[in-house]
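Undergrad: Coordinates for the following, if possible.
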Amino acid sequence: MSEPILVATDFGARNDRAVDRALQLGHQLGRPVVLGHVIAGQAKEVEGQALHAMVRGCLPDPDAAVDFAFCHGSKVGVALAALAQDRRAAMIVMGVARFHSIGDYVLGTAVDHVLRNGDAPVLVVKQRPHSPYRKIGVASDFSDISRDALLRAAALFPEAELHLIHAYRVPFAGWQKAEQVKDQVYEAEAKVLDAFLANLPMPVTARLTTHMAYGALPKAIGQVIAEKGIDLLVLGSHGESGFRHATLGSQAIELLRTSAIDTMVIRPAQK
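TA: Predicted coordinates:
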């Protein structure tokens, strides 16, 4: 059996989008779906039949082909990360805790822990899943970690368009306003891009469109997302030091929090 998609739920309505997306992905990618629920703290275990009924009740189709996994833990994120490792999940799908306004999402402690400690890619679902992901944007700083994120995203979504997005800026732009300086920076970054592309396998480059976006990371990437209709953003992150030291820098955290589209965080593959 192929590696499953693990989707977390606490039976709350805010997790409905994540559950719906996981089911859609299971159908699209031909992977089984495991719906995981953590029984927190010292709460008494609900009777098996009643618990299964609660889980079935949060599915769009109560008869959907879904496996259930229940575990105990005082810390939901810790329990989910362990469950994903035990099930050898291909990805972990989670919803945001809440949002204050459009473009201001609160991830929550469970999502934060899984992002920093889970081995599998983590998909944070923000939008209702009306269709499969068709255009995937991968934010890149041309590092090995962003290369790994690109390759794993390509493997997870073999039919989707791939868009590599690199944001760049002129150092000390306030003192260097000449357009010539901007052109020089672009040329230098373009050479690094060419070297990065030369190190990718042909099946990936054949599906890949590159974008050199000028400006601060969140704004520059957001513009490409809007212009190209990208529906999934992928970020790479360091494994050893956790997501808060993501290779794209501290702005990556802001990008994950404010991006209006679904976002996947991929840590380096374990050797």
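
Undergrad: okay, CA-based contacts and neighbour counts for the rest of this
TA: Will do.

Undergrad: Strands of the chain, residue ranges please.
TA: Assigned by DSSP state E, the strands in the chain fall at 5-8, 33-40, 67-73, 91-95, 98-101, 104-106, 122-125, 135-139, 161-168, 208-214, 232-236, 262-266.

Undergrad: got those strands as TSV, with mean neighbour count columns?
TA: Listed next are the strands of the chain as TSV, based on neighbours: other C-alpha atoms under 10 Å:
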stretch	mean neighbour count
strand 5-8	28
strand 33-40	21
strand 67-73	15
strand 91-95	26
strand 98-101	11
strand 104-106	17
strand 122-125	25
strand 135-139	25
strand 161-168	22
strand 208-214	16
strand 232-236	26
strand 262-266	24
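
Undergrad: Of all these, which one comes closest to I145?
TA: I145 lies closest to strand 232-236 among those, at 5.9 Å (C-alpha to C-alpha).

Undergrad: Identify whichever of the strands of the chain lies nearest to H113.
TA: H113 sits nearest to strand 122-125 of all these, at 10.8 Å, using C-alpha to C-alpha.

Undergrad: what sits up against the closest one?
TA: Applying C-alpha atoms under 8 Å, 6 or more residues apart in numbering, the set of residues contacting strand 122-125 from outside is 17-18, 21, 91-96, 114-115, 261-266.

Undergrad: With stretch 133-149 instead?
TA: Stretch 133-149 is contacted by residues 150, 159-167, 192-193, 196, 221, 225, 229-238, 247-248, 266-269 when judged by C-alpha under 8 Å, 6+ apart.

Undergrad: To compare with the earlier structure, here is another sequence to fold:
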Amino acid sequence: MFIHNLLAASDLSSLSRHAAERAALIACRLDVPLSIQHVVSHGALESLRHLLERHPEDYRQRLLDEAREELEKLAAGLVARHGAKIGLQLSQGQVVDEIAGYADALDAGLLVMGAHGEGQLSERFYGSTLERVLRGASRPLLAVKHAPAVEYRRVLVPIDFSDRSLHAVRMVQAIAPQAQLSLLHAYQLPFEGKLFQLGVGEAMHAEMLDALHEEARQRMDRLMSEADLDRTATSCSLFHGDPVRHVLEQQQTQDCDLIVMGKRGVGRLESWLVGSVTRHILAQAACDTLIVDVPPA
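TA: Now for the predicted structure:
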């Protein structure tokens, strides 16, 4: 088991409390310690100092004391409900840097954060703290969207047959070993939108798709063998077309409560440091999403 501790980064909002709750559930299942970190932004503190510089009271210290008190209340509730082993970290500085630095200091096996609900694509996700942490982190990041009632029951894993695919399956086996697992691969022909213009007829197009489907079926079979998955308890789906559409449709159809996928796209699907498919699913999916990357050698 490769997760030795968890870090939940909290801004003390209701959504980040859901994330801490989920992190506590996972920590208890794995019997590993959980750290909860809250970062007080230096920029916000400096703005407060400037606005209140004529007042003698130390509002800055009062703010820090209140933040620590809220953290302690959050931890006490989690201990009471789950019996989790919890450590607290109150940091000051640049939020993303402090989270990344503390995750490195702990060598956290999983980072857990609150995420906005589905549909908040451009305004709420792109450029958000979550995305900025995801860009810079090499650690698995679980984006929590709902208050957890139970452990994960149905998990969807979109795969591209890279090393990230096997690592994603391993993560599911670690944090949700009792969950029903569904593997999904969506395939597309290179330059598919231009093939007919290039003179590729319908028969040849269908033949090429059949070849891609068969190749994907064989690679799916090898992945299941390598991951030692129970074939009677694992479903596999192969689709032709837009991977984002198929993943979101299957998440709803199968009522999955977690999607686990790789951080980067492949080839023409890659966008910035986080693959465009991954970014769109993280922003639009109705359920929690776990983003993994290939672990360092």
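
Undergrad: Need the TM-score between these chains.
TA: The TM-score (TM-score structural alignment, normalised by the length of structure 1) is 0.82; 261 aligned residues with a C-alpha RMSD of 3.0 Å.

Undergrad: just to revisit the earlier point, can you add distance to G242 of structure 1 and give the strands of structure 1 back as JSON lines?
TA: As requested, the strands of structure 1 are arranged in JSON lines below (distance: least, C-alpha to C-alpha, whole Å):
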{"stretch": "strand 5-8", "distance to G242 of structure 1": "21"}
{"stretch": "strand 33-40", "distance to G242 of structure 1": "23"}
{"stretch": "strand 67-73", "distance to G242 of structure 1": "22"}
{"stretch": "strand 91-95", "distance to G242 of structure 1": "17"}
{"stretch": "strand 98-101", "distance to G242 of structure 1": "23"}
{"stretch": "strand 104-106", "distance to G242 of structure 1": "18"}
{"stretch": "strand 122-125", "distance to G242 of structure 1": "13"}
{"stretch": "strand 135-139", "distance to G242 of structure 1": "18"}
{"stretch": "strand 161-168", "distance to G242 of structure 1": "22"}
{"stretch": "strand 208-214", "distance to G242 of structure 1": "27"}
{"stretch": "strand 232-236", "distance to G242 of structure 1": "11"}
{"stretch": "strand 262-266", "distance to G242 of structure 1": "11"}
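
Undergrad: So for C58 of structure 1, which of these sits nearest?
TA: strand 33-40 (10.1 Å).

Undergrad: Counting by contacts, list what that closest one packs against.
TA: strand 5-8, helix 16-29, strand 67-73, helix 76-87 (3 or more C-alpha pairs under 8 Å, 6 or more residues apart in numbering; DSSP states H and E).

Undergrad: now do 10 Å
TA: The helices and strands touching strand 33-40 of structure 1, judged by 3 or more C-alpha pairs under 10 Å, 6 or more residues apart in numbering; DSSP states H and E, are strand 5-8, helix 16-29, helix 48-57, strand 67-73, helix 76-87, strand 91-95.

Undergrad: any chance of the ones you listed in JSON lines, with distance to R257 of structure 1 too?
TA: Shown next, in JSON lines, are those (distance: least, C-alpha to C-alpha, whole Å):
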{"stretch": "strand 5-8", "distance to R257 of structure 1": "19"}
{"stretch": "helix 16-29", "distance to R257 of structure 1": "16"}
{"stretch": "helix 48-57", "distance to R257 of structure 1": "28"}
{"stretch": "strand 67-73", "distance to R257 of structure 1": "26"}
{"stretch": "helix 76-87", "distance to R257 of structure 1": "18"}
{"stretch": "strand 91-95", "distance to R257 of structure 1": "12"}
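
Undergrad: Of all the ones you listed, which one is nearest P201 of structure 1?
TA: Each of those has some distance to P201 of structure 1 by C-alpha to C-alpha; the shortest is helix 16-29, at 21.6 Å.

Undergrad: quick one: buried residues of the closest one?
TA: By neighbour count, and taking 16 or more other C-alpha atoms under 10 Å as the criterion, the buried residues in helix 16-29 of structure 1 are 16-26.

Undergrad: How far away from the center of its chain is that helix?
TA: Here helix 16-29 of structure 1 is found 14 Å from its chain centre; the criterion is C-alpha atoms, centre = their mean, to the nearest Å.

Undergrad: want to throw the buried residues of helix 16-29 of structure 1 into a markdown table with distance to F172 of structure 1?
TA: Conversion of these to a markdown table gives the following (distance: C-alpha to C-alpha, whole Å):
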| residue | distance to F172 of structure 1 |
| --- | --- |
| D16 | 45 |
| R17 | 42 |
| A18 | 42 |
| V19 | 45 |
| D20 | 46 |
| R21 | 43 |
| A22 | 44 |
| L23 | 47 |
| Q24 | 46 |
| L25 | 44 |
| G26 | 47 |
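
Undergrad: from those, which single one is nearest P60 of structure 1?
TA: D20 (7.0 Å).

Undergrad: Show me what P140 of structure 2 aligns to in structure 1.
TA: In structure 1, the residue paired with P140 of structure 2 is P121, using TM-score structural alignment.

Undergrad: how far away is its match from A154 of structure 1?
TA: The spacing between P121 of structure 1 and A154 of structure 1, counted by C-alpha to C-alpha, to the nearest Å, is 13 Å.

Undergrad: From the neighbour counts alone, determine which of those two ranks first.
TA: Remark: of P121 of structure 1 and A154, P121 carries more neighbours, 26 against 20, as counted by other C-alpha atoms under 10 Å.

Undergrad: these two touch, right, that one and R88?
TA: No. Checked against C-alpha atoms under 10 Å, the pair P121 of structure 1 and R88 is beyond contact range at 11.4 Å.

Undergrad: Please enumerate the helices of the stretch 101-250 of structure 2.
TA: Shown for the stretch 101-250 of structure 2, the helices assigned by DSSP state H, counting those that start in this stretch span residues 129-136, 163-175, 202-226, 243-253.

Undergrad: which of these is buried the deepest?
TA: Per residue and on average, the most neighbours among the helices of the stretch 101-250 of structure 2 fall to helix 163-175, with a mean of 20 (mean count of other C-alpha atoms under 10 Å).

Undergrad: what's whichever residue in structure 2 pairs up with R244 of structure 1 in contact with, if anything?
TA: Counting by TM-score structural alignment, R244 of structure 1 corresponds to W272 in structure 2. Neighbouring residues of W272 of structure 2 by C-alpha atoms under 10 Å, 6 or more residues apart in numbering: 135, 264-265, 279.
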